[in-house]
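Student: Pasting a predicted model and its sequence here:
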Amino acid sequence: MVEKLIPYDPAEDLTTDEAIEVFLADAFETGDARYIARALGVVARAKGMTKIARETGLAREQLYRSLSENGNPTLETTIAVLKAIGFQISGKRAA
């Protein structure tokens, strides 16, 4: 019997600020810039990339590229995305 595997998208499970906070905290704890960028991309997709693009003033395509596995977002982009999703650079929910 052959089992069929389906792709898993973690963005589908990030439905609360608490889940996002745990997800980002885990990413920041790794200290891996690429992993952090990718995690921000997952969160941005969960929140709606078009909405994030509008709030940051950045092009949606640029966000997808910067926040991908091979992306390398600037600090300015990282801060703008965190602010747009309601978080601060520490990865904790903004007050």
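Tutor: Here it is on my side, so go on.

Student: From now on I want contacts and neighbour counts done on CA atoms only, so please keep to that.
Tutor: Fine.

Student: For the residue nearest in space to the middle of the chain, give me its contacts.
Tutor: With distances taken as CA atoms, centre = their mean, Leu40 lies nearest the centre of the chain, 1.8 Å away. Going by CA atoms under 8 Å, 6 or more residues apart in numbering, Leu40 touches 24, 67, 78, 81-82.

Student: The structure to be compared is supplied as follows:
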Amino acid sequence: MTQYAPFDAVDYLNSEAHCTEYLAAALEDPNPDVFISALSDVARARGMTHIAKAAGLGRESLYKALTPGAKPRYETIRRLMDSLGIRLTIATA
């Protein structure tokens, strides 16, 4: 029987371009958990402890805010995105 390693997007988020495209694709999904999960993946790829510190959050608080089903406050998401160097823009469809 063939054995497969579990897929982890973090293994492929090794550049700014990859992270940007990954987050943009996740944001297109109407399910907010998809974007939150993608933010978590990008934060893990860059080092959760470092990102939490840069965002002024505890590492445990950041993990909790980025779990599926969590309803993080806008302020938390904004601080996280700022620490990741990510900016959302608005455009017409």
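Tutor: The structure has been received and is ready for your questions. Since the model is a prediction, treat every value here as computed from it, not as a measurement.

Student: if we can go back for a sec, and the contacts of Leu40 of the first structure, which is closest to Thr50 of the first structure?
Tutor: Val81 (11.8 Å; CA to CA).

Student: Now the strand or helix carrying that closest one: buried residues?
Tutor: Element membership for Val81 of the first structure (DSSP states H and E) is helix 75-84. Of all the residues in helix 75-84 of the first structure, those buried under the rule 16 or more other CA atoms under 10 Å are 77-78, 80-84.

Student: Can you add distance to Lys51 of the first structure and give those back as TSV?
Tutor: Below are those laid out as TSV (distance: CA to CA, whole Å):
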residue	distance to Lys51 of the first structure
Thr77	15
Thr78	15
Ala80	12
Val81	11
Leu82	13
Lys83	12
Ala84	9
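
Student: The residue nearest to the centre of the first structure looks like it's in a helix, true?
Tutor: Yes - counting by DSSP: H, G, I helix; E, B strand; the rest coil, Leu40 of the first structure is part of a helix.

Student: I'd like the distance between it and Glu12 of the first structure.
Tutor: Separation of Leu40 of the first structure from Glu12 of the first structure (CA to CA, to the nearest Å) stands at 14 Å.

Student: residue ranges for the helices of the first structure, please.
Tutor: Listed in chain order, the helices of the first structure (DSSP state H) span 17-30, 33-47, 49-56, 60-66, 75-84.
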